[in-house]
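Participant: Kindly generate the corresponding structure for this input.
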Amino acid sequence: MSSTEPQDITYNFKAIEKKWQDNWLNNATYRVSMESNREKYYVLEMFPYPSGRIHMGHVRNYSIGDVVARYKRFRGFNVLHPMGWDSFGLPAENAAIKNATHPARWTYDNIDYMRNQLRQLGLSYDWDREIATCNPKYYKWEQQIFLEMYEKGLVYQKNTTVNWCESCHTVLANEQVIEGACWRCDEMVDAREMNGWFFKITDYAEELLESLNQLGGWPDKVVTMQRNWIGKSTGLQCDFPVDGFANKETLSIFTTRPDTIFGVTFMSIAPEHPLLDTLLKDNPREGEVRDFVRRIIKEKQQQSNQDFTEKEGIDTGCFCINPFNGDKIPIFVANFVLMAYGTGAVMAVPAHDQRDFEFAKKYNLPIKPVVIPEDTLVQEKEMEEAITGRGVLANSGSFTGSDSEQAKQAIIDFAKSENIGDAKVTYRLRDWGISRQRYWGAPIPMVECDICGTQPVPVAELPVTLPEDRGAQQNDCAPLHQRPAFYETNCPKCNGKAKRTTDTMDTFVESSWYFARYTSPRFTESPLNSSEASHWLPVDQYIGGVEHAILHLLYSRFFTKVLRDLGYLNIDEPFTNLLTQGMVIKDGSKMSKSKGNVVDPSDLISEYGADTTRLFSLFAAPPEKDLEWNAKGVEGCFRFLNRIFRFVQAHLDTIKNGEVITSNDLNDTERELHRKTHQTIKRVTGNIENNFHFNTAISAIMELFNTLSSLSSDQQKDALGSSVIREAVDSMLILLCPMVPHFCAELWSTIHNDRFIDDEQWPSWDEDAAKEEELTIVIQVMGKVRSRLQVSPDIDDATLEEMALKDENALKFIDGKAIKKVIVVKKKLVNIVI
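Facilitator: Model (predicted):
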C-alpha cells in the first residue's frame, strides 16, 4: 500500500449511493424521447417476474445491461433502457393461496419492493416507461391484437389432449407434471380432451426458419436451437390403406427416407391416434390394447420430456397395406410415437432405423434390408444394428440397384404419378396453444352464443378485465369458469344470452410483445405508436438467460412478424444482438433456494454497497460464462474501490490543478503514466465494443490504477506533474462509471466542482501516445529462453530475425550448429531451431 493512500479516509458508500439514486430519480436523468440529432440505441434485459426479491442472477443480468446503456450514452447515443414486470401467472396464485391475499395485491406489493431493490442497484432505467403486464391498460392492447389476429385467421379453436388437474381446475404444461402429479397441489393429473385456443405460428414456420440467417448478432447455439425446434423436413407423404375396412380407412405417414419404403415391416401409431377407436371396434384385442394405452398416457404425463428409455408397443391385430409393394403390415400402438408431431403414425423400417430395429427384435418382427452399402452382402439374420447410411437399393421393385440418395426423389415422383403420395415439407413446430384455465391471466376476449356461435368481443368494449369479486376469503383464486358474474354476458351480435370464454392467455403472450410496447407505453389509441416503434425498434441489444433460447425468443419473433403484418411494425426481427449470460454458481451448482446456496443481494448491498456488488458480478467472469461465487472476490472489489477513493481524496488538490496535456514535453515517468492511460482507454473500449468482456476491461483499469499509485509513491511523486495525474484519474473514472456509477459520479463531482459525469463523453486515445517505446523480445533456442532484446515497436520480422541470429547469448547455445529454421512470433519472440 502506497503511503499516498491514507487509511483514515472513509468511503461512505451508503451515503454516496443514496445521494446519487435520489439525484437520478428526482431529475429523471435517464428519461428518453425520440431525437433526430442522435443515433438511437435500444438496450433491454428480459423483464423479471415479480417474485418478491431479486437474486444474484438478476444482479448480473441487469448490471450487464446497465453497463451497455451507460457506455452507449457516453458514446453519444440516445439510449432507450426500460424496465417492467412479467406479472401474470400461476406463481402469483400459489402465493395468494399460501399468504391469504389476492394475486393482484401480492403482485403489486412485490413490484413495489423489487422496484426499490433495482433502484438501489443504481440501474439507469427510464422509469417513466415502466409497465406491468397484469395491468388492464397493458392487456387491453394484447386483447386487441388477439382480435386482429382472429380476423386474419391466425387464431382458432380445436380439441386437444391436455394434462388436467381437477384440484386446481387448470391445464398443466408437461413440465408442471411431476411423477404424474400436479406441481402445485400434488394431486394426480388426468388426460382430458379440451377445446382450446391456438395461434397459427405454423403459418410463419418457413419465415421463422429463413430469417434466422439475419441473426448474425445471436449466439450460434441459440440459432441452432431455434432451427432444430422449427425442424423443417422434406420428404414423402402417403396413405397406407387399412386392411379389412369397407369405408377405406387410411393411415397417413410422412417420411424423410422414401428410399426405405419397400422395407416397411410394421406401422407404429400414437396411443392418442384418432383412428384407434375404429381399429378396436369389435376387435377381440380391444381390452388389452386400451389397458396399454391408458398406462402409456399416464406414463407420458410422468415424463415431461417423453423420452421413453423402454420402447414398448402392442399389436392391435389390424393391418395396413404398403401401397408400393402390397405388403400386409401389422399396426402397433407404440409409446414413442407422439400425436403432436407429424401424423401420429410412423412407418417402421427396422433394417434402417435403430429404434425400429430394437423394437422389431423385441417383438420378433421382420427386418427387411432395402438399402445396402456398396460391395456389401447383408442378410437379416446377420444384422446386429440398423444400417442408416447411403447405399444401393435392394428388394425395391423397379428401383432396385438405384443409388439411395437419387432414389428418394424418384420414388416421390413415382408416388405422385400413381396418386399414392406426394412430396411434402413438414415442420416440427406446432401451433401455439394459449388457453389456460386459471384466474390470474389476461382473459381471452371471445363470447360463445348458442345462436350465433363464437363471437369476438367488440374492440370498443376492451379490456375484458378480470373480476375482482371475491368469495368468503380474500385470496379467492377460482378460475373464470367458476365465476358466473364474469362469464354471463350478452352476445355482441344478437344481444341474446351468451357466455364469455373463460380461458386466460398463456403468459408467454405478454412477454412476446412487451419490448414493442416500451416504445410507447402510454399511447392510448392503439397497441403501438407506429412512429415511435419504427424509431426505436429493433432492440439493438437484448440480454437474458439461455433458458429462454427457444420459446420466449421464438414467440417474440413470431409476434414481431404478426405485428408487422397487422401494420404496427416495419421490422422483421425484434432483437438485432442477443447476449445470453451464464448462471451464478455457488458450491458447484446454480444458486437456488432448494439447494440452500443463495446469497441475498440485499445483504451484499448493505455490507459492501451496490457498486461493489455490481463490480464483482461483472469482474468475476465473462458475461456468457457461469459466474462462480467467491466471497473473497467481493471483498477484493471493495478494497479496490476504497483504494481509488483514498487516492483521489489524498491527491484532490493536485488533480484539480491539473491542466489538459497539450504537448509531448513529458519526462520519462510522466510519459509512462500517459502511455498507460491511453493504452487502458484503448483496451477497455475494445473489450466493451467487441464482446462485452467487462472482466478484462476492469482488469485493465486495475492495472492503470496500480501504475498511477506506484508512480505517485513518495519515491517518485515529484517526477509526476498534475496534468498526467488528472488525465489518468479522469479517464479511469469515466471508464469505470458504467460499472460503478455512484462511486464515479461522486468522485467526478468532487473533482469537477459539481459537474455531472453523465454529461461527459467517452475518452478517446492517441495511438502514438499508446505505443510502447520499446518492446521486450524473447529469444529462444530449441524452445528454451536464452536471451532478450529491447527493440522498437515498429521493427519488422526480418530485422528481428537478423538481430536474434547475431545475439551473443543466443550464439553460445547455437554453438556453430546448423540452423534448421527461425520462427518469428510478431512482437513477442524468436525461436531458433538447430
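Participant: From now on I want contacts and neighbour counts done on CA atoms only, so please keep to that.
Facilitator: Will do.
Participant: ok, now which ones touch the closest residue to Arg755 other than its chain neighbours?
Facilitator: Leaving out its chain neighbours, the residue that sits closest to Arg755 by C-alpha to C-alpha, 6 or more residues apart in numbering is Ser749, at 5.2 Å. For Ser749, the contacting residues are 755-757, by C-alpha atoms under 8 Å, 6 or more residues apart in numbering.
Participant: Just the element for Ser749, please.
Facilitator: Using DSSP states H and E, Ser749 maps to helix 741-751.
Participant: which of the contacts of Ser749 count as buried?
Facilitator: Among the contacts of Ser749, the ones that count as buried by 16 or more other C-alpha atoms under 10 Å are Ile757.
Participant: Cross the contacts of Ser749 against helices and list the overlap.
Facilitator: Among the contacts of Ser749, no member is found in helices (DSSP state H).
Participant: To check against the first, give me the structure of this:
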Amino acid sequence: MANYSVKTDEKWQKRWDETKLYKFNKENVDKKLYCLEMFSYPSGSKLHVGHWYNYGLTDSWARFKGMQGYEVFEPMGFDAFGLPAENYAIKTGIHPYDSTMENIRTMEEQLKKMGAMFDWDYEVITCNTDYYKWTQWLFVKLYEKGLAYRKEAPVNWCPDCNTVLANEQVLDGLCERCSSEVTKKNLTQWFFKITEYADELLEKLDGLDWPEKTKLMQKNWIGKSTGAQITFDIKNHSDKVEVFTTRPDTLFGVTYVVLAPESPLVEKLTLPEYKEAVINYQEKTKKLKEIDRLSTTNEKTGVFTGSYAINPVNGKEVPIWIADYVLFSYGTGSVMAVPGHDERDFQFASKYNLPIDRVIAGYTDNDQLPYTGPGKLVNSGEFDGLDWEQGKKQIVESLSSRQKAENKVNYRLRDWLVSRQRYWGAPIPIIYCDNCGTVPVPEDQLPVELPYDVDFAPDGKSPLAKHEGFINTICPKCGAKAKRESDTLDTFVDSSWYFLRYPDNKNVNEPFDKEWLSKMGPVDKYVGGPEHACMHLLYARFINKALRDMGYITFDEPFTSLVHQGIILGPDGNRMSKSKGNVISPDEYIQNHGSDVFRLYLMFGFAYTEGGPWSDDGMKAIVRFVDRLERFIETFTETEHGPSTNEIGKDEKELNFILNNAIKSITQDADKFQFNTSIARMMELLNGLYQYHSNVSTANMAFVKETLKKFVTILAPFAPHFSEEMWERLGFEYSVFKEAWPKFDEAALVKDTIELAVQINGKVRGKIEVDSQMDEKAIEKFALEDEKVQGYIEGKSIRKVIVIKSRIVNIVVG
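Facilitator: The predicted structure follows:
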C-alpha cells in the first residue's frame, strides 16, 4: 500500500539538514550556477500558491542543474522594509519590526518544509542593520559619484499612503499599493540619476537571455527618441521656450506652441487678463490622471496665455497655449504644434480655430491633412522640394548656426525618485549643517539606525522628523549641531543590489568582496514576476552598472538569464486576493498528499510561464501517478530476484526506447522550464514499466532495476522527498542527488520496426509495421501485399504510390 506523506517529507528534510547535502561548496566555484528567485516580502505570515509556484518549481530546475554537475548557489532572503508592515502597525499597534520578524520566522519554516535546497547560511533580511548599513553605503557612493542628488520637483503623491511614489508605482493614475488616486505635489526629494545610463540600459538589452516582451517593455520605458531641440524666442520677453521634436522638417508648419500647465514658464508668460482662466485650468489639470492626459481619445482642451513665441525659421508670431496633453515631466515640458502633420495637434487646432498649414506633401495624391507620413517639403521657404529626411538635417543645420537648434537625443525615462516620507525603510544617510551644507554620513558612522520608538502615524511628513533623538545630530565635518535627513529610501533601493550581498552576506568590512563576487556573479538564472520589468529589473541593472563604473564589481549585467513565471489565478479567473475570497492555500493539499504531490501538480497543471485559473481537478492524476510508482517499486522489490538475463528482446527494446525518449525530452524541456511536458513523459515511462512487468515470469529483473534507477533519478528534481524514499527502497546509497543526471542513448531511439499509416485515395485504411531499414520500394511492396490493403485495392488500377518514410504510405487508385 502506498504511504508517501508529510512524514516522508520530514524524514528527508531532517536527513538533508544533518548531512548538509545542499551546502554550497566554495571550492567548486568554477562550476557555480547562481540560481535566484525574487525574494519575497513578509507582509503575510503564510506562503501562498504564488510563492510555491515561484520557489518550488525553480528549485526543481536548480536541482536538475545540480545533477548535471553544476555547483548550484540558491540563497533565500526577505525584502523586509515597506508600506504594508507600516500600515499594519498603524492599524494594529504592532511595531513593524516585530510583525515583520515574526512573519519571517514563520515563512522560513514554511520554506524549509517546501524541501527546497536553499542554503540558509546566506540569508539576507533587508531591515536588519547588517544589510541596510550597506544600502546606505550604496547611497553615499552614488552621491559621491554625482548619481544621487536632491531637488524640488512635482512628484506623485498618494494621499492615503502619505508618501511619494515613483512614476513606475503609479498605475493608471492610481497608487499601485492602495489604488488611491494619485495627485501632484511639489517637494524637495532625493533622486538617483538613472538617466545617466539610459543608452547602455537600452543597448545591452539585446544581449540578454530575457523574454522579448520584457526587453520591449524596458525599451519603451526608456523611450529613446532622436531629434532636435529648437529654441523659440518670446515676444516682449527675455525667457525662451525650448521644444524637442523628432520632426524638425515640419517647423514651417508650427502655428502655436503648448506649455504643460505645471511649467514654471506659465506664471511668467500669462498676461493679466488671461490669469484667471489659466489658474482655473491649472487647478482642473491637477485632478486628472496622467493616463487620461496622454490619452489619444480624450477631447483636447487648453487655455491661451496671451503671449506669443517667435518661430525661428520664419519669424512668425505663434500663440502660446497651455494644454493638459503636455506633461512637464516629459521632454522639455513644451511642444511645438504642427496641426497639419500631427493628429493630436490637428484636433486641438480644429477645436480652437487655429491655423492648419501644410508643409509636407506626400508621395501620393491621397494625403489629406493631418498627414503624418514621409514626403517633400512645401511652403517651407528655401527648403521647398527637399525630401523630408534632407529637410530635417538642413533646417537644423541652418538654425544651429544661429544657436536656435541642436541635434539631441531625448528619453522617456526619468531619474529615479528614492525619497519616501515613511518610517519603515532605510534612513537616508545625509546630514544638513548650517556651516557645511549637505554632508553624507561617513562610512565609519554607518549604519544610521532606524529608531524603534517612533510615532509612525501618517501626517504627510516623515515620522523620523518628529523623533528628536534621531533628527538632531552633530556635523561630521565641523562638529556643529546639525539635522539628519528624515526621509527613508524607496524599498526598491534595498532590492536593487541584494543579489550582490547574498554570496558574501557575513562580510562586516564591506558590502561584498570584489574578487569573490567576480567569481560568483552575475546571477545565471533569475526567476520572478513580469510586473517588475520597469521597476526592480531596471533599477538593479542601473545599480549594477554604477557599481561597475565605480570599480566595485566586474560584470555589466546583474541577471544573465531571466524567466517569468505565470500567475496562478483564483478559481474564478481573477487574481487571488483576500478581499475576493479566492485565495488558495497550499497547506491543506500538502497535509493530505505531501509537498511533492503539490509540487508535481503545479508543474503538471500549468504551463510555467503562463499560469492560469486554479483548479485541483488534475490533482487526482498526480496522486495516482505517485501511488502507482510506489506500488510498482514495492511489487518489484518483492520479485526482483526473479529471472535476469543479458539478452535484449523486442519488449526490452520498446521499454528502453520509452526510457531514453523520456530522458531526452525531460532534459530538453526541464531546461526551458517546460515542466508539464516533463511530467507527461514520466507518466508514459511508468505506463511502459507496467506494460513490460505485466508478465513477471518473462520480465528481465536486472533490466527493470536499471530502468527504475534512471526513472527515480530523473524524477528526483521534481519530487525530491518521494524520490529519496524510493531510492532507499531500491537499495541504493544515499542520496539520489549525488547521482549524475543520466544521458540518453541515441541508438536506443532508433526502433527496429516502425508503424506507418496506409492511405487509399487520401483516407486512412490501415497500418503496417515494417523494418526501420526498409527502403521506399520495399515499403511500397509490403503495403500493397498487406491483406487489409488488398481488400481495398482489389480490382482497381494503381495509379501512384507515395511513400513518406517513417510517416505514411499513400496509394492512389483509379
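Participant: quick one on the thing from earlier: which residue lines up with the residue nearest to Arg755 of structure 1 in structure 2?
Facilitator: Matched to structure 2 by TM-score structural alignment, Ser749 of structure 1 sits across from Glu728.
Participant: same check, this time on Val447 of structure 1
Facilitator: Using TM-score structural alignment, Val447 of structure 1 lines up with Ile431 in structure 2.
Participant: Which of the three states applies to that match?
Facilitator: At Ile431 of structure 2 the chain is in strand, as set by DSSP: H, G, I helix; E, B strand; the rest coil.
Participant: Based on its surroundings, how many neighbours for it?
Facilitator: 22 (other C-alpha atoms under 10 Å).
Participant: In contact with the nearest residue to it once chain neighbours are set aside, which residues?
Facilitator: Distance criterion C-alpha to C-alpha, 6+ apart; nearest residue to Ile431 of structure 2, sequence neighbours excluded, is Arg484 at 4.5 Å. With contact set as C-alpha under 8 Å, 6+ apart, Arg484 of structure 2 has these partners: 429-432, 470-473.
Participant: Which positions in the helix or strand harbouring Val764 of structure 2 come out as buried?
Facilitator: According to DSSP H and E, Val764 of structure 2 maps onto strand 763-771. In terms of neighbour count (16+ other C-alpha under 10 Å), strand 763-771 of structure 2 has its buried residues at 767-768, 770.
Participant: Next: stretch 335-354 of structure 1.
Facilitator: Under 16+ other C-alpha under 10 Å, the buried positions of stretch 335-354 of structure 1 are 335-340, 342-353.
Participant: likewise stretch 342-354 of structure 2?
Facilitator: For stretch 342-354 of structure 2, by 16+ other C-alpha under 10 Å, it's 342-349, 354.
Participant: do the same with stretch 214-221 of structure 2
Facilitator: Across stretch 214-221 of structure 2, burial judged by 16+ other C-alpha under 10 Å covers 214-215, 218-219, 221.
Participant: Strands along the stretch 201-350 of structure 1, start to end?
Facilitator: 232-241, 250-255, 266-269, 313-321, 328-334, 345-348 (DSSP state E, counting those that start in this stretch).
Participant: do the same with the stretch 551-700 of structure 2
Facilitator: 562-564, 567-569, 611-613.
Participant: hmm, who's touching the second one?
Facilitator: This points to strand 567-569 of structure 2. Under C-alpha under 8 Å, 6+ apart, the answer for strand 567-569 of structure 2 is 49-50, 53, 575-576, 610-614.
Participant: what's the counterpart of Gly479 of structure 2 in structure 1?
Facilitator: Per TM-score structural alignment, Gly479 of structure 2 is aligned with Asn495.
Participant: Surely its match forms part of a helix?
Facilitator: No: per three-state DSSP, Asn495 of structure 1 lies outside any helix segment and is coil.
Participant: quick revisit: once aligned to structure 1, how far is the strand holding Val764 of structure 2 on average?
Facilitator: Between strand 763-771 of structure 2 and the aligned residues of structure 1, the post-superposition mean distance stands at 3.1 Å (mean C-alpha distance after the TM-score superposition for structure 1).
Participant: Whichever helix or strand comes after that strand against structure 1, how far on average?
Facilitator: Next helix or strand after strand 763-771 of structure 2 toward the C-terminus (DSSP H and E): helix 776-785. Once the two are superposed, helix 776-785 of structure 2 sits an average of 7.2 Å from its aligned residues in structure 1 (mean C-alpha distance after the TM-score superposition for structure 1).
Participant: moving C-terminal of helix 776-785 of structure 2, what's the next helix or strand?
Facilitator: helix 787-793.
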